[in-house]
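Peer 1: my questions concern the predicted model and sequence given below.
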Amino acid sequence: MEYPTKIGDWMQICILGSGAFGDVMLWTNKTTEESVAIKKCKFQTASALSDKQKERWHKEVDFMKSINHLNIIKFKSLPHDLETILLKYNPTRLPLLSMEYCTKGNLRRYMLNEPIRLCGLPESDVRAVLRDISSGLSYLHSNKITHRDIKPENIVLQHCDNRKTNIVYKIIDLGYAKELQDTVVSFVGTLHYLAPEIFRNKPYDHTVDYWSMGLLVFEIICGLLPFLPELNPFERYEKIRDKGPDDICIYMQYSGALANSSEIKKENFITSCLKQNIETWLKRVLQFDPSKRCFSSLDIFEYLHFILDKRIIKVFSVYKLEFYSYEINDGTLLGTLKDWISRDIKIPKKDLLVLFKNEPMFCHDDDAILHELVTEDTVFVFKKGALISDSISFTVPKLVQQVLQISVSFQLRHVRNLFRQALFFIYSEKLAVEMLHTGFELYVKYLGVIVERVGQEQKIAHLKLAALLRHIESITNNKICDVELNDNKEAIECLVHLKRVLSSLERSKNKYIEFLKESSILTRLWAEVLDLQEDLEDCFRVCLISEQYSKISSKNFLEMKNNETSKEMLNRIAKVISDTIKLKTKFIHKNEKLKNCGRDFGILSAFGEELINWIQDYVIHIDHLSSVFEQTYLRYRQLVEKENTKIENCCDLEEGNCLIEENKDIRFKFEDILSKSVLAHKNYIKDCLGPLG
């Protein structure tokens, strides 16, 4: 009896998967566009199945009907007409299992979708998988059910509008699931992901899911299983049995010797902070002894969520072209982050410039709360006065270095691992240049903010000074000295003080006029930076590391060409690597414009920042001077007119004298700025900009 592919408006689209006992088929309603995944037994007679297999099938259907969790595939009732006809073509008479259809396939297919995923998934995906699958497993365990077959093929991806990645991960295939109180030992699950106690045919409990989850976590982070995936399951079991309690990885070296490791492989896309925390978690769940797969205070999944709830901020050092990461909380200060960065990249804190991609503001107080400033997880840090270091080097994996030595013989069994390392190396170099480009654009934007801010502050200062001068002229009417004071000693003191204030103000006005003239240098420096920006944009366009990445990341790169030898294939990998190194060397180490860029940016930013600070101090001083002048003048008029009342809160002469000294300090400070930030670079300005007008 031929199985139907069309029933009313319903059509069988394809087979989604096939297991030992059943096939899962996708049916779609052409009118409503509703879809459903239907699992049916693949055998043609009931007698082909044992009673235990039939029981397992019924249990899976019952499990699915009783379970309701976001991260476990949902049972979906079939329309009566569709179910009735399908049951007629079901010779085993086992119930159909109808489920929601997850449109984005399974995790295995997702991991194989792009070659770069041989090195693992991005951190955002890793976090989502960990959170979702641990939540689903925790729910199963709380309902006395263990899955026993956690693997990428049994995790599907469903569209979700409420998530940044638009994906939610769900556990499927509860065919091997069992109630935890069932003590019957059975050899079930996929051999690659089996916990040792199942492999040994020993009694087991829910901790077998911890082991499988640990293997899954390692695989999605690194792109491969942790324990010798090239060996057959029985050989692998022997090596796992002998591993140390902290070993989370066993791999074969180039020489053929085996090595154990307590660390995740270097080729991954997660931050160092998350990596360290996950390694701690993996050391627990990958214990050979199941009784040791636990933490003292939290259960395994609670501890995993504790890790995932930590906020990690990524820092890209433009100067070193390196990533760093730090755990922060609601009270972490910007100054604390700078302390950490200074410690790690060996640059004094005062020489650091931290910019936020979402908001390249002029400056932030070190006491600012970090989480209030950062809306994205990556911040950029620069060394003032330099864009990138002259000592930038290449971190070429050892296996890749050996391939670059063409005379070295190489076994084909290492090709996949070699390809992973070469792919990751070239991707990392491409990413470094892309991040440098982003950092460069951010720095230019920051310089533009400085130039704009100088103009804004200058206008404020100009208006303040002009208003003060008009005010002084209006109240004195140039007749301060036209009064006979005779022996009015206090009035004479006020008059002398007023003259000193006016004299100080005149000097301040002259200094401000000088400032207006000298600050025009900033505008000319900004024009030079914009010209340099255009030149460097051309340099970024011709840095073709992305083309090398496109070559090695093509899906057919590892396929051997016609009549190609293994040596020729290795030479192809070596050529892409060496071409990448040549391109980066030319771009980073032989690019004079890039080297000079940091110096030019440093001059403009240092000069601009000091000008802004000087203008702000000057405006505050003008406000103080205005207040002291007005109150002193009013007191003077009272004394002349022989009034006995005192002005409330009138400033004494000593405070006025202090402000006069402050005026002198501000003038000297401006001269010091010119000396340090401009005159010290006189030759540079002369060469680049010509004589100052």
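Peer 2: Now that the structure is in, tell me what you want to look at.
Peer 1: hey, let's count contacts and neighbours off CA atoms from now on
Peer 2: Noted.
Peer 1: now the element after the host helix or strand of residue 220, going C-ward?
Peer 2: Element membership for residue 220 (DSSP states H and E) is helix 207-222. Toward the C-terminal end, the helix or strand that comes next after helix 207-222 (DSSP H and E) is helix 233-241.
Peer 1: against which helices or strands is whatever helix or strand comes next after that following helix packed?
Peer 2: Using DSSP H and E, the helix or strand that directly follows helix 233-241 along the chain is strand 249-252. Counting by 3 or more CA pairs under 8 Å, 6 or more residues apart in numbering; DSSP states H and E, the packing neighbours recorded for strand 249-252 are strand 258-261.
Peer 1: what sits up against the strand it packs on?
Peer 2: Strand 258-261 is touched from outside by 243, 247, 248, 249, 250, 251, 252, 253, with contacts defined as CA atoms under 8 Å, 6 or more residues apart in numbering.
Peer 1: quick one: those residues as a markdown table, columns for neighbour count and distance to residue 236 too.
Peer 2: Shown next, in a markdown table, are the contacts of strand 258-261 (neighbours: other CA atoms under 10 Å; distance: CA to CA, whole Å):
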| residue | neighbour count | distance to residue 236 |
| --- | --- | --- |
| 243 | 18 | 11 |
| 247 | 22 | 14 |
| 248 | 27 | 13 |
| 249 | 23 | 12 |
| 250 | 20 | 9 |
| 251 | 17 | 11 |
| 252 | 16 | 12 |
| 253 | 11 | 15 |
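Peer 1: adding another structure so you can compare the two:
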Amino acid sequence: MSREDRGGFGDWQIVKRLGSGGNGEVSLWQNRKTRQKLAIKSLKFPPDHDQQKDGRRWRDEIAFAREIKHENIVQSVNVPEEFKAYLMRQYPPEPLIMEYCEKGDLRKKLQMQEHLNGMPEFDIRNIVKCMRNAIVHMHSKGISHRDIKPENLVIKEVNGCEVYKLTDLGYAREITSTIEASHVGTFEYFAPEVITELSYSNTVDYWSMGVIVFEIICGVRPFLPGSPVTDFISKLKLKDPKTIAITKSHDNRFENHSTLFEQNQISPCFKRFLEVWLRIPLDVNPRNRAIRTDNGPVSGTPSPASLKIFNDLDYLLSATILTVFCMHNFRLFSYNISEGITREGFLTTLSTDTEIPKDDLVIILPPENVHIARFTSSNKPIELYIDDLHDKPMVYCTTDKDTLKDTSQNVGLSAVLLEALGDNNVKNRKHALEVAKHLIFYVQQQGRFATFFMHALLNYAVMVDDWIFKFQGKVDEMSTMFWQLKGAMQFYLLQLDQTKNILVEKNVSAKLEDNSEKLIERFKKINDLFIRTRNRFISVLRRSKTTISELNASFNDHLSTIEKICDISTPCELYNKFRVCSSIADTAKEMFKYFNDFQKNWFFLNSAQIKNIQTSVSEIHVEFEIIETVVDGLIKQQVETQQLLNRMAADFSKSLWEIATSTASATIDGPNIPDLDGILSSKQVNVAEELCELENSCASAMISNGENWSMVEASEEAKSILILNSDLWDRVERSLQK
């Protein structure tokens, strides 16, 4: 059987046709054994083609594809000679054999309904970085693409990540200082000089890049999309350097914009960066697009690395932008942070932005933050940044004083949407499309922020519960100290009571009794505070567990409800109907009905259950912080009271010591000297010796048990605790009485 057949060659077989363009078509081939896939592009001459010109362009494209090797440019692939010869017979004069990028192109991404108002920030960063790398590499090789557009940015999955690759080098040209003008490429991504000038430079690629960056952020091209080329050129000629978009309203008014549209999915900080950067690639003057970083004169073909457009873009892409969602006012904030930013400065800025007093701010950390468990005075804001967290905020914040600041369902409604809802009317098709687009963004943002809020609430509850759980060790420490102190008090007071008569007789009881009464009063306060604090801690711990259990039980249900209510399929269908329907008024009625139904069903901001849980978590947090303060203070008071008790016990011990030694001395020196043998054999007259022996034994035991004391220090400590030895003091008391 021949290795060749209509559908393939050997193990290689054609799978399907992927698409076709002005001068070629692309087919997908796959190896049945290795499963390798290839995209094979063949030349297709249009009916009115210039065979010589098209042939030269085709040869250039193949040559450029083989020459340029970069991860963000579609690569040509070498195949066995036999297979290559077969393909050349099938696709004369010669096919372009390329790697297959299986995830489509950027245009298909932009056409997804969730991207009608632009793409998420993580995707935008990825696309911009890939596009930047591809352009810089091509220009460094002296080649200008001249036809950069979403259709020519294809996507390949590499190690689970989407990599964007520039393709279709059919219009690429080697760069001299200028290129002879020819209307190649796609009109909507043309730089103005491509149409109006006799020649242009490689900066036309920078313009195309700027248009694409704007489009992936806002979901629409920046300059009069859908308008005729005459309007396009006439308005661009008058464009101010700070203008990055021009629109035409439903009542035919032209408006210049120096900022990105508010309907987008990027963080405010990233948005501000891009608004400044976009002025460079979208400058009508091509020389300003290629301005040097040092603002020096541009001559010849400058190195891409020396250009401001790429240096500023690199800074933007490397910026550590911290995203913060505020539960209190349902808003997203972002900050460019670095090692030099202090905690105090960050909290001051956050307090101003959120309108929450700095002392009332509660910083909530998600479980993805493995650096710190709590944002304390020893931490820096840079520790809040999480490099690989893209679909959720890196930090949440709220206030422990109240719940949501504004429960109105008009939060997030744009002026365009509010005006249309107020009039319950749309002016014309263009106005209807604009209103529908704003409605889609509103519903999308409500769902996105409600999801953030639920995650913030769960993280808040878990974080506080974790603090409480870890604090249990401190409460146990407080309890252990309390019972030790209480035991020492009881022993001290017992010994004081047992030796009261002796102390009174020796005139040393008054001071000891007075100090003891003060000590007892002090301990009563500690006892009362200890019982109340321990009980409150147990209560807080129990309530925290109950709250988390309740939140966990309803969490997924809440997320499902949010996803269901905020599904944008219906408003997207209305948007598409406005584009093609004959009766705009009927579709407008459907849209207003949809919005009214959405408001009725949008339970989130008025959910009693969610508010109750948030209030409960906030109250637990506040009470726990009070308990923390009290426990720390109580431990300090117990330490001070124990030290005071030790001093009093030492005084008591010293008094008894003096009484015991003076009694022994009197027995020897008095006029009636007892029998010496009897005294030596009697334990009563050896009290001082026994005390010394016990003191030394106790001190040695303390040192051997690992206490970090010298023998002298241990002996002094032993004196203060020997009062707890009831057997010893029974013998001392009997000795003194005799």
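Peer 2: Received the coordinates, thanks. Everything numeric in this text was worked out from a predicted model, so none of it was measured.
Peer 1: in structure 2, what residues pair with the helix holding residue 220 of structure 1?
Peer 2: Residues 203-218 of structure 2 are where helix 207-222 of structure 1 lands when matched by TM-score structural alignment.
Peer 1: what's in contact with the matching stretch?
Peer 2: Contacts for stretch 203-218 of structure 2 (CA under 8 Å, 6+ apart): 110, 116-121, 124, 128, 131, 135, 144-150, 189-191, 194, 220-222, 260-261, 263-266, 278, 281-283, 286-287, 289-290.
Peer 1: now do stretch 136-149 of structure 2
Peer 2: Residues contacting stretch 136-149 of structure 2 (CA under 8 Å, 6+ apart): 68, 70, 135, 166, 169, 171-176, 184-186, 189, 202, 204-205, 208-209, 212, 303-305.
Peer 1: over to stretch 546-563 of structure 1?
Peer 2: With contacts defined as CA under 8 Å, 6+ apart, stretch 546-563 of structure 1 is touched by 114-116, 419, 423, 426-427, 430, 566, 569, 573, 576, 579-580.
Peer 1: please, where are all the strands along the stretch 601-738 of structure 2?
Peer 2: With strands called from DSSP state E, counting those that start in this stretch, the stretch 601-738 of structure 2 shows none.
Peer 1: all helices of the stretch 251-400 of structure 1, in order?
Peer 2: Applying DSSP state H, counting those that start in this stretch to the stretch 251-400 of structure 1 gives helices spanning 272-285, 300-308, 334-345, 370-373, 398-404.
Peer 1: quick check: the first one aligns to which part of structure 2?
Peer 2: Aligned by TM-score structural alignment, helix 272-285 of structure 1 falls on residues 268-281 of structure 2.
Peer 1: now that stretch: buried residues?
Peer 2: 268, 269, 270, 271, 273, 274, 275, 277, 278, 279, 280, 281 (16 or more other CA atoms under 10 Å).
Peer 1: what's the answer for stretch 74-82 of structure 1, then?
Peer 2: Using 16+ other CA under 10 Å as the test for burial, stretch 74-82 of structure 1 gives 74, 75, 76, 78.
Peer 1: what's the span of it from first residue to last?
Peer 2: End-to-end distance of stretch 74-82 of structure 1: 19 Å, with CA to CA, to the nearest Å as the criterion.
Peer 1: cool, and stretch 278-287 of structure 2?
Peer 2: Span of stretch 278-287 of structure 2 from end to end, CA to CA: 15 Å.
Peer 1: one step back: give me the buried entries from the contacts of stretch 136-149 of structure 2.
Peer 2: 68, 135, 166, 169, 171-175, 185, 189, 202, 204-205, 208-209, 212, 304.
Peer 1: Three-state assignment for the residue mapped onto residue 41 of structure 2 from structure 1, please.
Peer 2: Using TM-score structural alignment, the partner of residue 41 of structure 2 in structure 1 is residue 39. For residue 39 of structure 1, the assignment made with DSSP: H, G, I helix; E, B strand; the rest coil gives strand.
Peer 1: for residue 39 of structure 1, give me its contacts.
Peer 2: The contact partners of residue 39 of structure 1, by CA under 8 Å, 6+ apart, come to 22, 23, 24, 25, 96, 97, 98.
Peer 1: any idea how far it is from residue 25 of structure 1?
Peer 2: Distance, residue 39 of structure 1 to residue 25 of structure 1, using CA to CA: 6 Å.
Peer 1: show me where the stretch 601-738 of structure 2 has helices.
Peer 2: Ranges of helices in the stretch 601-738 of structure 2, per DSSP H, counting those that start in this stretch, are 608-669, 676-681, 687-704, 711-721, 726-737.
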